[in-house]
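**Student:** what would the 3D arrangement of this be:
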Amino acid sequence: MKKLFLLLTIIGSFVVGAQTTGKIEGKVTLEDGMPMSGATVYIKTLDKGTVTDFDGNFILDDIEEGLYDVSISYVGFETVMQSVTVSAGQTTTLNTTLKETDSMLNEVIITSSKQPQKITDVPASVSVIRAKDIQEFPSFNIGELAARQKGVDFVRTGVLGTGINIRGFNSAFNSKNLQITDDRVSMLIATGLPYGSFSTVTKDDVERVEILLGPNGTLYGPNAHNGLVSTITKNPRTSEGTTFVFGGGSQNVITGRFRHAQVINDKLSYKVHFERTAGREFQYVDSVYVGNTAYTEKNLDRDFDALKYGGAVHYKTGKSSELIGYYGHSNNTNLAVTNAGRNQIKDWTLDIAQVKFVSKNFFANTYYTWSRTDDTYAINQRTQNYVSFIENGFSEEESWSRALYEQWVPAFGIAIPRGALFKDASERFNAEAQYNNNWDKFYLTVGAQYQRDMADSDGTYLLDQDGPIEIGQTGVYGQFEYKLDNGWNFLLGLRADNHDLYGTNFLPKAAITKSVDAGTFRLTYGRGMAVPSILNLKGNLFGGLVLGNGEGFTLSNGNTIDALEVETINSFEAGFKGQLSDRFYIDVSAYYNMSENFISPLRNIADAANNVYVTEIGGTPIDEVSPGASASPALLTYSNFGSVDTYGIDIGLNYYFSDALRASLNYSYFGRSLDTDDLDNDGNLDGVVLESELPINTPSNKFNLGLHYNKNKFYGAIYGRWIEDYDFFSGINVAAETQDLDGDGVNEIVENAQVGRTWNYGPLGGFVVDANIGYSLNDNVSFGLNVTNLFDSEMREFVASPAIGRLVSFELKYNVNFFKNKKNSTD
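**Tutor:** A predicted model of the protein is given here:
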C-alpha cells in the first residue's frame, strides 16, 4: 500500500511539473455591480475567446504561460483591454467593470453580421443611436434622433409622424428600408410600411438603434434593399429597476410612461412597459379637388392617441442560453399621409407574440403578428364622395354615411362603388433558425428564415373578396469570414430566397477590410431586392381608382403595362472609419448603385382626355375584377421603371474638444443617372424618356452640424439641419417647383397652384435648428426640455403635411431600483 501511494505521488509530481498551461477566470459587471451576461472575452494573439454566462462569469482554459492582452466587450459599452500574466498550473483572476462607451470607435454593434463586432471592423456604413442618446433626449418621439445620423433622409409629417429613407428614391409608401425590432420584422403586413407610431415598444425600453446604409439582404432577406434599421431593447437582467416618466408639450401633448424590470432569481427575470400619448396635430387642412373646385377635408379629426404596452420573460436554460417570451400591443388613432391623400386612422391595433431561444452558437426565433382596424378611412376619397351626395340633394347624415362606400354620379342618377373605408384583419407568421461558430480564423454563420403573410381587408382595399391573400417566402443564407492577424478580413455571403410569386432569387455579398493603426478601410459589394408588397400587387382602393399591378393591364389603345417584377440593386461601396487624432474621428463612404426594375410610386395609366382607358387586368375584363373601375377618368397603379444608376458619398466627422464637449458634422450627396434609351423609364408613357420623369424624391445635398455637452448633472445638444430644396412626387401628391415635365413648352407643374387632385406648395427642404437640454437633480430624478425648430422656420418636410413649426416637449423622469437597495441593505 505504501509503495502504491509513493508511486502515485511520484506520478502526480511529474504531471504537475510538466504542466505548462494555466487559466483565466473572472466576472464582468456594470458600474452598479449588475452582472454582464453575454460579454465577449477575447485574446487576439491566441484567437481564443468566450462569452460570460448569465452571472457575468467566464473561464478561459489551457492558456500557455505568458503575458496576454485580454479584451472585454459588449454591445453599446466601451471595450476594455487588460494585460494579465498566466502561470503554469495557476488560475489568474480578471474582474472587469464595463461602462457605456463615449468613443465611437470602441463601440460594439450586432446587426451587421448578427454577431458582436467592433464598429470599425464592420464591413458596412453604420450609424448608432445609443441608450445614452435616447435617455438624454427629452422628446416623446425618438424618431427625431434619426435626423442627426449620416446618410439618412429624415422627414416629419406631424407631431408623431416621422420617417426615414436611406440612399434613394422615396415616396409616401416607402418600404425599401427594412426595419426590425429584437429580430422581429417591424413592417405592416399588407402595405409593407414601417410601423412608425404602431410600434409596441416604448422609448425607455430601447437599448440602441443601429442603422446600416446600403443593401443588407443576405442575412435579413427581401426589402433590406437600401438599408436596415434595427431596434434592440433592454435585457431585464442588465437593466433592473423602475422608471416613471411624465411629459408634455405644445400641440396639447401629454405623455406618461412606465417601465419595470426585475431579476427574480438566478434563472428568471422579466420586464413590462406601458405608454399613453395624446395630443393635437398641427393645424393643416389639405385641399380635396372635385374637378377644379377645392373643398377642405371633411370632418377632419386632428386629435391623436397612442397606447402601447408589453412585456417579456427571460428564462436561463443554461449558463449561456436563454429562452425569451415577448408580447406587445399598440392602439393608434391619428392622421397618416398616403400617396392618395391622408387617412384617418381609427383604433388600429397591432399585436405581437414572440418566443426566442438564444445560446452561444444557436439561435431560434418564431413570432406571430396580427393587425386590426374596422373604422379607418381615406379622408380625400370620403370627402369627394360626400360632395357628390350633398350637392345632389341628399341629407347631411346620409351623404356622410354613404360616402364611406359610394359616389353619386348625377349624369346617370346612380351611385357607383368608391369605397373609402379600410378594414384590416391581417396576420403574419415568421420563423428563423441560425447557427454560428468559429474555428481559428474562420467564422461561419448559416441560417434559414420563413415568412407567411395573410392579408385580409374584407374587400375594402385589397382584391381579397374571396378570402385572405396568402404569400409565403423562404430564405436560406450562409456567411463566411476569414480574419488574419495582419488586419486583413475577407467576407463572403450568399442568400437564396424563394417567393411564392417570384421564384428563387440570389443575394450575394462580399467584403474586404483592412485594419491599420488609424482605423479600418473597407471595400464591399452587396445585392439587394425589393419584393412588391401585397398592396402593390393586390390593391383595390376607391372602387378601382387605385389598383395593384400583380397581373398587368391592357389599355383601350392596345398598349400594355407589364405586371410588377422584383426590384434589384447591385451596390459597390468603399469607405474608411477611423481616428485621425486622439480627438478627431471620421467615417466616410462612397457608393455606386445599379438598380433594375425600380418600383414606381403610383402612376396614372389612363388618359380620359385622349379616350384611353384600362380594359383588362391580367386578361380579364377590368369590371369583373373591380366593378366600376372602367368608369374612372384615371387609374393609378404601380409599375417597374428600367435601369437607373445612383451614387453618392456620406461623411461623418466628430471632434472632442474635451471629454464633455463634442462637435459632429454629417454631409451627404446623392446623384443619379437615368438611361434615357430605356423606354421602361418613360414615366408618362409618351414614347420619350426625360430626366424629369423618374421621381428621385431625395435631396441632392444635406448637411447637419451639432454640439453635444455632458458634464456632471448637465447634458444637452444643439443641431442645425439643412436640406437642399428638392421635388417630391408620390401618387396624387406633388411638392415641386414650376416646371415643364414633357418639354412641350407648357408648365404642367406650377408652384402654389392646383396640380391634379391636390395643391402644390412647392419644393420640400430648408434649414432648421433643434435643441435639447437636461439636468439630473440626483441619481433618481432628471428633467429635460427639447425644442424642434427652435427659430420657428418655415420648412415643409413632406407632401400632404403641414409645415412643421416650433414644437416644444419636456420630460420629468424618475428612476429607482428598489431591489438593488433592498439587496444592499440585506448585505
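**Student:** C-alpha only now, for contacts and for neighbours.
**Tutor:** OK.
**Student:** measure stretch 769-787 end to end?
**Tutor:** Start and end residues of stretch 769-787 are separated by 9 Å (CA to CA, to the nearest Å).
**Student:** and for stretch 144-159?
**Tutor:** 11 Å.
**Student:** who's in contact with it?
**Tutor:** With CA atoms under 8 Å, 6 or more residues apart in numbering as the test, stretch 144-159 has contacts from 127-129, 162-167, 213, 251, 280-282, 337, 650-652, 666-668, 698, 704, 719, 797-798, 801-802, 804, 807.
**Student:** now the other sequence, so there's something to compare against:
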Amino acid sequence: MIKKILLLAFLVCGSAAMLAQTTITGTVKDAKTGEALPGANIKVERKAVGTNTDFDGNFSLNVADTPPFSLQISVLGYKTEKVEVTKNNQKIDVVLTENETFLDEIVVSASRTPERIMESPVTIERLDSRAIKNTTSPSFYDGLENLKGVDINSNSLTFKSVNTRGFATFANERFMQLVDGMDNSAPGLNFAVGNLLGISDLDVKSVEILPGASSALYGANAFNGIMFMRSKSAFDDQGVSFSLKRGITSQKAAGDNEFNDFNIRMAYAFSDYFAAKATLSYLKGTDWYATDYRDEIDGTSMSHSGNTAYNGLNMYGDEVGTTLDFDALAGTPAGTLGATRVTRTGYRDIDFMNNEAKSVKFGASLNYRPLGDDRLEIIWNTKFGSGNTIYQGQNRYNIKNFTLAQHRLEVRGKNFFVRAYTTAEDAGDSYDTRFAAINVNRACGI
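**Tutor:** I've put the predicted structure just below:
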C-alpha cells in the first residue's frame, strides 16, 4: 500500500513538473517621454517564443523554460534591450531609447556574412520591411526605383529590369538577382525575368542592392551590380497574412482592363525545433498594346498601299523583301522601267501577341533547428513560378507559359553557411514574334 501511495505521489509531482510554466509580466515604455509602447516585441533569446505589448504597453508571457534565461525587447525605431529572468512570476519594467541612426542595420550582401552596414566595405542600398510596407509603388519591386542610383526599365506590365549606375538596358545580363542566395536568372535567357517568378511581396524581409561591380564575391555575372532579396523566417515571422490589390489599366487601344494581385503567406513554428511556411501569389492583368504601324523609314506610311517596301514598327514579317528589277525581267535597257523593293505581308502586334499578363508563384520551406535555437538551422526551400509576360529587346518576345523551379538545401550557423540549389526552366510556348511571323509567311508560301 505504501509503495502505491509513493508511486502515485511521484506521478503527480512529475506531471506537475512537466506542466510547470514560467510567467513573466511587465511594461515597456519610452525612456524619454515615459509613454507606453504598444506592439513591442518580447521574445525569449534564441527561440521563436514571445508576445507583444498591448495598447497600454503591458505584456504577459508564459513559457516552458525554467529560469534563468534572457528576454529580448525590441520595437522599430528603438534600441533592443536584453533582460535576465531569474524567477517565476517576475515583473519587468523596461524603458527603450530611440535609435538616432540606422548605421547599425545588418546586411549580408557585402561579404556574404551578417555585418553592420557601417562596417561594409562597399556602398549598399537597402529596402527593409518597414520601407516595403510604406512604399506607394504597386509592389516592392517597383519601389526599388526610389533607391539612390537605381533605375527600373519596364518591358511590360510584369517584366521590370533593374539597372544601376547608368547600365540602362532592358535585359541587364550582367546584373545578378539572388533570392535567399539562389540566382533567380532564367538559364535560357541569362537574365532575371524581373519578379515575375520571384518572391511574394508578403514574404520579403529585406532587399539589398550593391550598385557597383561585385564580381569578386559573386562572379562575372555581377559586373553591373547585384540585388539580394531575403525572405522572412518561418520561426521569427509566424502567422497568416494576405493582401489583395485591385485596379484597372487603361489604354485607348486596349480599353479598360481589370488588374488583380493576390498574396497569402502562412508560417508556423510547431516547436523550438521545427517550423514551416508557404506562400502563394497570383497576378493577372492586360499588358499594353503596341499599335504604332508607321513605316520605319518614312514614318508616314501605314500599309503597303502606295509603299511596296512598307515595314511597319509593330508589324512583323514585313522585314523580309526583295528588289525587283523590271528592266532585267522585261529585257529592256537599264533605267527604262526601273526597279523597286517589295516586302512580304506583315502581321499586327495585337494579332500575333498574347497580351494577357499573368504570374503564379508558390514557395514552401521546412526549417529545423537541432539545438532549439538559431545557432544552427537546416532549411529545405522550394520555389515555383509560372507566367506570361512580354520582353522587349532587339526583337519583341512573347513569354508564354514560362516556368521556373528552384530547390535549395542549406545548413546555416551564426558565422557560416553551406548551400546547394538547383534551377529548372521551361520556356513553354514562348516565341520571338519577328521570326515567328517570318516562318508563318514561309509556311504559307508567301
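**Student:** TM value for the aligned chains?
**Tutor:** TM-score for the superposed chains, counting by TM-score structural alignment, normalised by the length of the second structure: 0.65, backed by 327 aligned residues with a CA RMSD of 3.5 Å.
**Student:** map I129 of the first structure onto the second structure.
**Tutor:** Structural correspondence for I129 of the first structure with respect to the second structure (TM-score structural alignment): L127.
**Student:** so that match makes contact with M227?
**Tutor:** No - L127 of the second structure is not in contact with M227 according to CA atoms under 8 Å; the separation is 10.8 Å.
**Student:** overlap in contacts, these two.
**Tutor:** With CA under 8 Å, 6+ apart, L127 of the second structure and M227 have common neighbours V207, E208.
**Student:** in helices, which of the contacts of stretch 144-159 of the first structure fall?
**Tutor:** Nothing among the contacts of stretch 144-159 of the first structure maps onto helices, per DSSP state H.
**Student:** and what about Q115 of the first structure, helix, strand or coil?
**Tutor:** Put simply, Q115 of the first structure is coil when judged by DSSP: H, G, I helix; E, B strand; the rest coil.
**Student:** now A168 of the second structure
**Tutor:** Of the three states, A168 of the second structure takes coil under three-state DSSP.
**Student:** would you map the strands across the stretch 101-250 of the second structure?
**Tutor:** Taking DSSP state E, counting those that start in this stretch as the test, the strands found in the stretch 101-250 of the second structure are 106-107, 115-116, 125-128, 150-154, 160-164, 175-179, 182-183, 204-210, 225-231, 239-251.
**Student:** that's a strand at D272 of the second structure, yeah?
**Tutor:** No - counting by three-state DSSP, D272 of the second structure falls outside a strand, being coil.
**Student:** quick one: the counterpart of it in the first structure from N235 of the first structure, how far?
**Tutor:** Here D272 of the second structure is matched to D266 in the first structure, going by TM-score structural alignment. Noted for D266 of the first structure: a distance of 14 Å to N235 of the first structure, by CA to CA.
**Student:** so between the two, which is more surrounded?
**Tutor:** Higher neighbour count among D266 of the first structure and N235: N235, with 19 against 11, using other CA atoms under 10 Å.
**Student:** map that one onto the second structure.
**Tutor:** Checking TM-score structural alignment: N235 of the first structure goes with S233.
**Student:** contacting residues for its match?
**Tutor:** The contact partners of S233 of the second structure, by CA under 8 Å, 6+ apart, come to none.
**Student:** distance of it from S129 of the second structure?
**Tutor:** When S233 of the second structure is compared with S129 of the second structure (using CA to CA), they lie 13 Å apart.
**Student:** repeat for D236 of the second structure
**Tutor:** 14 Å.
**Student:** check the alignment and tell me where V337 of the first structure lands in the second structure.
**Tutor:** Aligned by TM-score structural alignment, V337 of the first structure pairs with Q392 of the second structure.
**Student:** pretty sure that match contacts S161?
**Tutor:** No - here Q392 of the second structure lies out of contact with S161, judged by CA under 8 Å, at a distance of 10.8 Å.
**Student:** higher neighbour count, those two?
**Tutor:** Set Q392 of the second structure next to S161 and count neighbours by other CA under 10 Å: S161 wins out with 25 against 16.
**Student:** what does the more buried one align to in the first structure?
**Tutor:** Mapped onto the first structure by TM-score structural alignment, S161 of the second structure lines up with G163.
**Student:** spatially, what comes nearest to that match if we skip its sequence neighbours?
**Tutor:** Spatially, and ignoring its direct neighbours in sequence, G163 of the first structure is nearest to V155 (5.4 Å; CA to CA, 6 or more residues apart in numbering).
**Student:** state the distance from the match of D272 of the second structure to D55 of the first structure.
**Tutor:** Between D266 of the first structure and D55 of the first structure the computed distance is 8 Å (CA to CA).
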